[in-house]
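> Sequence first, predicted model second:
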Amino acid sequence: MAKNKGKRKVLTQKHVCSRMNFLYQASQLMAHSQQNTLAAYYGKLCRNVGTKALMHIAPDLKRTLCKRCSLPLLPGVNTTLQLQTEPKKQPEEPPTTTDAKPKRKRRCRRLPKHKQNKSGKTSQSVQDEHAKLQLECCLCHAQRHFQVNTERECWSERAEAIAQVVSLQEQDNADEQEQL
């Protein structure tokens, strides 16, 4: 009896995965055809199906959806993309009481000598590590910030994560030859 329950759970998970996949692809298709409200609706449905079934969406797919309205973020189509190279400086607050000691200004930390050019300026690669990628949704104007870091990558983007590559064209050709 316990074995049947495990098989049933696996079958329902496959069904939920295929439904989430279909809804995600439908939202991408609607976003490419400039129907943003419908695309956001399908993206929200995809998230709700996964939440109800207690299944996690892959992080690389989650990054492509707006956190607020679930619209697929496609730079140049329905999203503005900006690169911020300098970190934002926080404004200093004046002391609230007159008796309090004034805050000392913090010194800027110097980079090690091997990361500086001969002219004393920081190299381009060091600046790129501190850059941020900003995406702004056109539907709800929510902003997402991603740190540009060349050293870190998601597991799904690594070569070790790929278990098998399936080519549909080869399978179609093999099926046609069997029919002849």
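Arrived safely, thanks for sending.
> From now on I want contacts and neighbour counts done on CA atoms only, so please keep to that.
Noted.
> After whichever helix or strand Y24 is part of, which helix or strand is next?
Assigned by DSSP states H and E, Y24 belongs to helix 2-32. As assigned by DSSP H and E, the chain's next helix or strand after helix 2-32 is helix 36-52.
> how big is the angle separating that following helix from helix 2-32?
For helix 36-52 against helix 2-32, the angle by axes from the mean of the first three to the mean of the last three Cα atoms, to 10 degrees is 160 degrees.
> For helix 36-52, list every residue counted as buried.
For helix 36-52, a neighbour-count test (16 or more other Cα atoms under 10 Å) marks 36-47, 49-50 as buried.
> I'd like those as CSV, with distance to Q124 appended.
Below are the buried residues of helix 36-52 laid out as CSV (distance: Cα to Cα, whole Å):
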residue, distance to Q124
N36, 37
T37, 40
L38, 42
A39, 38
A40, 38
Y41, 41
Y42, 41
G43, 38
K44, 40
L45, 42
C46, 40
R47, 39
V49, 44
G50, 41
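> Just the closest of those residues to D175, please.
C46 (32.8 Å; Cα to Cα).
> and the closest one, what does it touch?
Applying Cα atoms under 8 Å, 6 or more residues apart in numbering, we find C46 in contact with 19-21, 23-24.
> repeat that with 10 Å
Listed by Cα atoms under 10 Å, 6 or more residues apart in numbering, the contact set of C46 reads 16-17, 19-27, 40, 57, 70.
> Comparison target below:
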Amino acid sequence: MHPFNAIFGCLCPGHAIQYDILEEQPARSFSHEKKHDPRTTQSLAEEILSTLYATTANDEKLAQRVDEIVSATGWYEGLAAAVLNGLETAIKAEAPMGQGMRDAYDKAAEVIAQVFQFAKDHPVFVAFVALGILVILAPWAIEALGFGELGPIEGTFAAWWQSAYGNVPAGALFTFFQRLGMVWRL
């Protein structure tokens, strides 16, 4: 089972969606610096984009063609950024796509639509995920939400949450965030 399906199945029992196996390409070597090549980053990116947009299938021939384009320079940060920016621009301009690009676009759009629909259908879950991210990246923000060192701070989100649900059992999500507010670590 694909990892995304396993996670989605846990979050939404009975609503698990089976996706076809995505035909991802193997990772390429990547560096931050461009190796010497007379072509500009922009011309390399345009050639890669032209190849991607013209492809009829996501297959080994496509991988070989892209490898040929970058054989002298390898992948580097500036080239990856130029390809991404060019791809974004082409998608916004609704540039004509070959079947391989159309299939990849449709698969990506479908997954993204389902993720956003999940977020719309489960706003509380998404809020908790966002709060968890905040805890990890900026634990001091937990105190700003009212999870203080001595307990929920009066008049804050944490106080509202506790009052809305009354007696909060040990092990509940609220107690997890309150503990983080008290000790600032996982």
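Nice, thanks for sending it over. Because the structure is a prediction, the values reported are computed rather than measured.
> TM value for the aligned chains?
Superposed pair, TM-score by TM-score structural alignment, normalised by the length of the first structure: 0.27. Supporting alignment: 77 aligned residues with a Cα RMSD of 4.6 Å.
> Relative to L61 of the first structure, how far out is T12 of the first structure?
Counting by Cα to Cα, to the nearest Å, the gap from T12 of the first structure to L61 of the first structure is 21 Å.
> Neighbours of C10 of the second structure, how many?
12 (other Cα atoms under 10 Å).
> what does C17 of the first structure give?
Residues near C17 of the first structure, counting by other Cα under 10 Å, number 19.
> same deal with L49 of the second structure?
Neighbour count of L49 of the second structure, defined by other Cα under 10 Å: 19.
> Distance of it relative to L87 of the second structure?
7 Å.
> re the thing from before, show me what counts as buried in the helix holding Y24 of the first structure.
So helix 2-32 of the first structure, judged by 16+ other Cα under 10 Å, has buried residues 13, 16-17, 19-20, 23-31.
> from these, which is closest to D172 of the first structure?
Using Cα to Cα, those come closest to D172 of the first structure at Q25, 22.0 Å.
> ok, the closest one touching G43?
Yes: contact criterion Cα atoms under 10 Å: Q25 of the first structure and G43 qualify, at 9.0 Å.
> Provide the secondary structure category for H145 of the first structure.
Classification of H145 of the first structure using DSSP: H, G, I helix; E, B strand; the rest coil returns strand.
> let me fix that: Q82 of the first structure
Q82 of the first structure - assigned by three-state DSSP - is strand.
> Just give me the neighbour total for the closest residue to it other than its chain neighbours.
Nearest residue to Q82 of the first structure in three dimensions, chain neighbours excluded: Q134, at 5.1 Å (Cα to Cα, 6 or more residues apart in numbering). Neighbours of Q134 of the first structure under the rule other Cα under 10 Å: 16.
> helices and strands around the helix or strand harbouring Q134 of the first structure, which ones?
Using DSSP H and E, Q134 of the first structure maps to strand 132-137. Helices and strands touching strand 132-137 of the first structure, by 3 or more Cα pairs under 10 Å, 6 or more residues apart in numbering; DSSP states H and E, are strand 79-84, strand 143-147.
> export those strands to CSV and tack on mean neighbour count?
As requested, these are arranged in CSV below (neighbours: other Cα atoms under 10 Å):
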stretch, mean neighbour count
strand 79-84, 16
strand 143-147, 14
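> returning to that earlier point: TSV for the buried residues of helix 2-32 of the first structure, including distance to L168 of the first structure?
Shown next, in TSV, are the buried residues of helix 2-32 of the first structure (distance: Cα to Cα, whole Å):
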residue	distance to L168 of the first structure
Q13	24
V16	23
C17	20
R19	21
M20	21
L23	21
Y24	20
Q25	18
A26	20
S27	23
Q28	21
L29	20
M30	24
A31	25
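> ok, which pair from these is furthest apart?
Q13 and A31 (26.8 Å).
> Show me which residues of the biggest helix by length in the second structure are buried.
Across the second structure, the longest stretch assigned as helix under DSSP state H is helix 99-121. For helix 99-121 of the second structure, a neighbour-count test (16+ other Cα under 10 Å) marks 100-102, 104, 118 as buried.
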